[in-house]
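[1] Sequence unavailable; structure follows:
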């Protein structure tokens, strides 16, 4: 980050923009949405036609849920929550139902959300039994007293807010349990058994020119000691600011925290005048050099919806007011 700041004034001058000039959002009716359902080692040879089609259909359903809100003049925050709610209820993704198992055979869920209008944010970490962690994170944001709540305290807050809970077995899936058993039996790491990071997220620009971002996850298989990754960390897994961009990340959380991925991408857009694509590519390359992998989705104030990853694929989709509506899985799509 220091190097970025040190170079920013000179680059800004070369680009003919004033130092600190924000990238202004537009309110001309343009809207844009991008979603992800996890990045990782994805090979076509490992994907049956039926599974491929099922994932694409699931992504399209989530994309359509968020796009419908934006198309009808709804807010970016409403759109990203709507898209993420769909994926939290879909056992194909590692968020809500279908979340991975901890070492002790439980589910600990994390989520965060951020409103680019005023940088209001809310996050929850290590919660159990909450059907929709993204909604809980939004409740934390709306309350405004704190930004992040964890564990039992977050669950008490959820009860006060009347949020829906589900029994532990509702979150269970055979595939996730098999992954935990294999991790223990073969002494593997979560990276070996998860194959992909099924974290879900969404970023959006609404017709009023406001940006928002949200992320939700079950973490990594076999996690212990209350481990928390980047998903609920504002600035690492989630960030939104109308003056720069909105970002949601998926990947090896420890590296994304160390790189401050989401905030750094927005800083490059804001201070260096880089495009969302260039900034995302540079930061993901930095994560790779550190030894981490994963990807990001980014929406810029001009409506650009972009992806960047250093993995074989990322479950993803985007829709815009210009008529685009597409989903993809593999990196070369």
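    Alright, I've got the coordinates. On a predicted model such as this, the values are computed, not experimentally measured, just so you know.
[2] contacts, neighbours, all on C-alpha from now
    Fine.
[3] what's the longest helix in this protein?
    helix 49-71 (DSSP state H).
[4] Which element is encountered next along the chain beyond the helix or strand that contains residue 240?
    Following DSSP states H and E, one finds residue 240 within strand 238-241. Remark: after strand 238-241, the chain's next helix or strand is strand 245-251, criterion DSSP H and E.
[5] Touching that following strand from outside, list them.
    Contact with strand 245-251 is made by 36, 38-40, 116, 197-204, 211-215, 231, 236-240, 261-262, 265-266, 269, 276, 292-301, as judged by Cα atoms under 8 Å, 6 or more residues apart in numbering.
[6] Downstream of the longest helix of the chain, the next helix or strand is which one?
    Once the chain leaves helix 49-71, the next helix or strand it forms, by DSSP H and E, is helix 76-88.
[7] ok, second structure coming up, stack it against the first:
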């Protein structure tokens, strides 16, 4: 057994040519490593898998390089709507939120919903009203402003088109962040957070906050966090599908993740990837796009990759 262990991702898709710049590439890899170190530190100090994924995703939400939290893309109205989910594989408890604004760390809000309400999923203005009652600090739009995201939006503003977090040279990157972990007791957890699509409208919500589509955890099978074209992950219930392939199909984690990404998702025309972990600390991170921002850490190795 190779536990405890953690894996993180920062999105998949066509990686921008600018990533060839050693300084830019290093900044992404350093951010992934920081998230891994923060989450793994908890695991090695009697922390739970749930605490670990929450911490790792918080680190990535605080980094403007990724489309989540501080680095979230602009909607058609010129603001930021964020989604997140978290799930405990031991209890199957889960919390999720969609379409929220001004909250620094959506994953912490999702965790709050899981632990302090009888519900799983809150959305929009009513979710924000609950946040106000819980005394959450609402940050100004300026906190979430980044020049890259603004430039992406201005290229689409008024067109009615949306973009899946495209890069400055028009490559497509599905910018979601996520983490999966197993703790020393063999408990699993998963968390995912995103700013969604550039120029999105009409309250569009992707797979990230949907339990079973973009986020899922169950001790008996695996924990999964997805990144990609959300509509396809929703239709394929991809995160839960991986779990089902293991539980009912008798597949290994490797075979189940490969089946989901390279066969089932691709057959629908969907692009993206996922990170997954089982109770033994096995980790697989398949993707059918050009690249994926990803990394893993356990007692034997620390690895971060972009392509």
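    Thanks, I have it. Remember, predicted model here, so these are calculated numbers, not experimental data.
[8] With adjacent residues omitted, what lies nearest to the equivalent of residue 71 of the first structure over in the second structure?
    Residue pairing (TM-score structural alignment): residue 71 of the first structure is matched to residue 44 of the second structure. Spatial nearest neighbour of residue 44 of the second structure, chain neighbours left out: residue 4 (7.3 Å); criterion: Cα to Cα, 6 or more residues apart in numbering.
[9] any idea what that neighbour aligns with in the first structure?
    Under the alignment (TM-score structural alignment), residue 4 of the second structure maps onto residue 31 of the first structure.
[10] what's the answer for residue 251 of the second structure, then?
    That one, residue 251 of the second structure, aligns with residue 274 by TM-score structural alignment.
[11] That match contacts residue 266, doesn't it?
    No. Judged on Cα atoms under 8 Å, residue 274 of the first structure makes no contact with residue 266 at a distance of 9.4 Å.
[12] Neighbour count for the two, which is higher?
    The residue with more neighbours, out of residue 274 of the first structure and residue 266, is residue 266; 29 against 19, by other Cα atoms under 10 Å.
[13] Provide a list of residues in contact with the more buried one.
    Shown in contact with residue 266 of the first structure (Cα under 8 Å, 6+ apart): 239, 240, 241, 244, 245, 246, 247, 276, 279.
[14] from the residues you listed, which single one is nearest residue 97 of the first structure?
    Among these, residue 247 lies closest to residue 97 of the first structure (Cα to Cα), at 23.4 Å.
[15] tell me which element the closest residue to that closest one other than its chain neighbours falls in.
    Once flanking residues are discounted, residue 247 of the first structure sits nearest to residue 298: 4.6 Å by Cα to Cα, 6+ apart. Assigned by DSSP H and E, residue 298 of the first structure belongs to strand 294-299.
[16] cool, and residue 303 of the second structure?
    strand 302-305.
[17] tell me which residues in that strand are buried?
    For strand 302-305 of the second structure, burial by neighbour count (16 or more other Cα atoms under 10 Å) applies to 304, 305.
[18] so how much does it differ from the first structure once superposed?
    For strand 302-305 of the second structure, the mean deviation from the first structure after alignment is 0.7 Å (mean Cα distance after the TM-score superposition for the first structure).
[19] just the strands in the first structure please.
    Using DSSP state E, the strands of the first structure run over 32-40, 109-115, 120-127, 148-150, 196-197, 200-205, 211-217, 238-241, 245-251, 294-299, 305-309, 313-320, 325-330.
[20] Include distance to residue 181 of the first structure when you put the ones you listed into a markdown table, please.
    Output for the strands of the first structure, formatted as a markdown table (distance: least, Cα to Cα, whole Å):
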| stretch | distance to residue 181 of the first structure |
| --- | --- |
| strand 32-40 | 20 |
| strand 109-115 | 20 |
| strand 120-127 | 21 |
| strand 148-150 | 27 |
| strand 196-197 | 17 |
| strand 200-205 | 24 |
| strand 211-217 | 20 |
| strand 238-241 | 31 |
| strand 245-251 | 22 |
| strand 294-299 | 24 |
| strand 305-309 | 29 |
| strand 313-320 | 25 |
| strand 325-330 | 27 |
